[in-house]
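Enquirer: below are the sequence and a predicted model; questions follow.
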Amino acid sequence: MNYVLLSQFEFTLENFNIINLISFTLVGLSLILFLKDNSLYNKVRNRKITEAFEENKNNILIEKCKLILFVVVLSLAIIVTYCTKGYVLFNVTMMTLSVLIVPIFEELFFREYIWNYLSNFIKSKSKIICITSILSGIYNIGYIDVIRNYVILYNNSSYTFEVIISKIMIGTVFGIVLGLVKYRFRDVGFCILLRSLFAIFIR
């Protein structure tokens, strides 16, 4: 998929990054659609969402925190988009992908589907947090062709290795934080908002 998209554009770092985001999103959405009717992923999910709703529906503080966080994320996204040099359309596209689409996909996939799938077999929440965090960290690398393209772009395999390791480490640390939030509040919406906030600061 990346090869087809890149063949239509000039091979630059900016085009490479935006095509990666599009590619990851399309693959991720396909996985979510494929897994959504699987009982191993949805059985626990439905029960936990219902429980979380019943426990939190009267908790005004939690809803206020989510609203405040949403306003902060939206405000920062708008400010960063229009303060970043370059084409406005490109900045808006990148911000939409990295702060909206990708966080929604990643958190639904790792902190919802994978989390609930593992809950069928693993009782320890700390193990589930570790596994989902490592998986999401590794996912940040991308596919094999992404690594090859990084080598071509940077023309330095050792530097590429450092970039890959840093992506894994950052993704894993973020995954642990988001896993703890998921465990504490049992609300993937919080995870999505925090993931969006992280995306703004690491741009």
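Expert: Good, I have the coordinates.
Enquirer: every contact and neighbour count from this point should use C-alpha atoms.
Expert: Noted.
Enquirer: pull the longest helix from the protein.
Expert: Longest helix in the chain by number of residues, with DSSP state H as the criterion: helix 157-185.
Enquirer: flag every buried residue along that one.
Expert: Residues of helix 157-185 classed as buried under the neighbour-count rule (16 or more other Cα atoms under 10 Å) are 160, 164-165, 167-169, 171-183.
Enquirer: from the chain's centroid, how far away is it?
Expert: Relative to its parent chain, helix 157-185 has a centroid offset of 11 Å by Cα atoms, centre = their mean, to the nearest Å.
Enquirer: neighbouring contacts of the helix or strand just after it?
Expert: Downstream of helix 157-185, the next assigned helix or strand under DSSP states H and E is helix 188-201. For helix 188-201, contacts defined as Cα atoms under 8 Å, 6 or more residues apart in numbering pick out 66, 69-70, 73, 76-77, 80, 98-100, 103-104, 107-108, 111-112, 174, 178-179, 181-182.
Enquirer: put this next to the first one:
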Amino acid sequence: MKSRANYKEYILDSIFIIFVVQLARISIKFILLSQLNLSLINLIITSIISFLIVGTFFVLIFKDNEKFNPSRIKIINMLNNQSKQIRIIIGTIFLICLFLSIYFNDEYDIYNIGILILSIIIIPIFEELLFREYIWNYLSNYTKNTLIVFICITVIYALYQVGYIDIIKQYMQVTHSPGYVVDSIMISTTKGLIMGSLLGIAKIKLKDTSICMLLHGIFS
């Protein structure tokens, strides 16, 4: 193992990883959409499928890698007594938010159901495993300074939001939304910076990725 003082090159590795992940997701979604008409329903369905394929792929790659998953146990150990009460409380809040989202939704169609599944289940699990689990563990191998890991992960997570430009652009195209894609990306990146900071603090304080997933779902 190289000196911990050289952790900066591993930050570049992490940036490369998220670039590959986003590129793979965009490529898969593009292939799927090329066989379909561009519509809101097709956009959400192909997005869900692309997240599931890429997410499954990187879990299979990282799960037995000591640098990314050193404990070599299940990623989410829901039976662990540590932070159990906090997990139950946040889980209850999550379910209440989910119920309220469904209750106050005027239109109950495939698109809205898909958005709900994507935004509060698939993306939180996908992003928290990638950032607050795998990449967090990876960088922690090369620096014991938790603050450095926190700042790096938060900034990388915010930059990662730029990779969603395909979804944002296609959504605006289908719905004929006013405004510019760049503005939407800037807003998304700012939100990512804020949410990444809050989730990073939760990771440091509670050391539980499953709680980060639940909080991510609540924020969404």
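Expert: Noted; the coordinates are in hand. Computed from a prediction, not measured in an experiment: that's the story for all the values here.
Enquirer: TM-score of the superposed pair?
Expert: The TM-score (TM-score structural alignment, normalised by the length of structure 1) is 0.78; 190 aligned residues with a Cα RMSD of 3.1 Å.
Enquirer: before we move on, the earlier item: does anything pack onto the longest helix of structure 1? Which helices or strands?
Expert: If you count contacts as 3 or more Cα pairs under 8 Å, 6 or more residues apart in numbering; DSSP states H and E, helix 157-185 of structure 1 packs onto helix 125-139, helix 144-154, helix 188-201.
Enquirer: for Glu55 of structure 1, find the nearest of these.
Expert: Judged by Cα to Cα, the one of those that comes nearest to Glu55 of structure 1 is helix 188-201, at 14.5 Å.
Enquirer: check which helix or strand covers the spatially most central residue of structure 2.
Expert: The geometric centre of structure 2, computed from its C-alpha atoms, lies nearest to Glu127 (Cα atoms, centre = their mean), at 1.8 Å. Here Glu127 of structure 2, judged by DSSP H and E, is contained in helix 123-127.
Enquirer: tell me the residues of structure 1 aligned with the next helix or strand after that helix.
Expert: Secondary structure here is assigned by DSSP H and E; on that basis, the next helix or strand after helix 123-127 of structure 2 toward the C-terminus is helix 136-140. Against structure 1, the aligned range for helix 136-140 of structure 2 is residues 115-119 (TM-score structural alignment).
Enquirer: so what touches the matching stretch?
Expert: By Cα under 8 Å, 6+ apart, the surrounding residues in contact with stretch 115-119 of structure 1 are Leu40, Tyr41, Asn42, Val44, Arg45, Ile128, Ile129, Thr132.
Enquirer: what distance do you get for the closest residue to Thr175 of structure 2 other than its chain neighbours to Leu33 of structure 2?
Expert: With Cα to Cα, 6 or more residues apart in numbering as the measure, Leu40 is the residue that lies nearest to Thr175 of structure 2, at 8.0 Å, once sequence neighbours are left out. Distance of Leu40 of structure 2 to Leu33 of structure 2, given as Cα to Cα, to the nearest Å: 11 Å.
Enquirer: same deal with Leu12 of structure 2?
Expert: When Leu12 of structure 2 is compared with Leu33 of structure 2 (using Cα to Cα), they lie 31 Å apart.
Enquirer: more neighbours, these two?
Expert: A direct count of neighbours by other Cα atoms under 10 Å for Leu12 of structure 2 and Leu33 places Leu33 higher, at 17 against 11.
Enquirer: show me what that one lines up with in structure 1.
Expert: Counting by TM-score structural alignment, the partner of Leu33 of structure 2 is Leu6.
Enquirer: list the contacts for its match?
Expert: For Leu6 of structure 1, counting by Cα under 8 Å, 6+ apart, the contacting residues are Asn15, Phe16, Ile19.
Enquirer: need the counterpart of the second one in structure 2.
Expert: With TM-score structural alignment as the matching criterion, the partner of Phe16 of structure 1 in structure 2 is Leu43.
Enquirer: if you count neighbours, what's buried in the match of helix 136-140 of structure 2?
Expert: Of the residues in stretch 115-119 of structure 1, those scored as buried under the neighbour-count criterion (16+ other Cα under 10 Å) are Trp115, Asn116, Tyr117, Leu118, Ser119.
Enquirer: dump these to TSV, plus distance to Ser30 of structure 1.
Expert: Formatted as TSV, the entries for these read as follows, by distance: Cα to Cα, whole Å:
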residue	distance to Ser30 of structure 1
Trp115	18
Asn116	18
Tyr117	17
Leu118	20
Ser119	22
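Enquirer: looking at structure 2, which of the contacts of Leu6 of structure 1 hold up?
Expert: When those are mapped onto structure 2 through the alignment and contacts are counted by both residues aligned by TM-score structural alignment, their matches' Cα atoms under 8 Å, the preserved ones are Asn15, Phe16, Ile19.
Enquirer: those in helices, which ones?
Expert: Checked against DSSP H, these include these in helices: Asn15, Phe16, Ile19.
Enquirer: ok, now which ones touch the counterpart of Gly179 of structure 1 in structure 2?
Expert: Taking TM-score structural alignment for the superposition, Gly179 of structure 1 sits opposite Gly200 in structure 2. For Gly200 of structure 2, the contacting residues are Arg132, Phe150, Ile153, Thr154, taking Cα under 8 Å, 6+ apart as the criterion.
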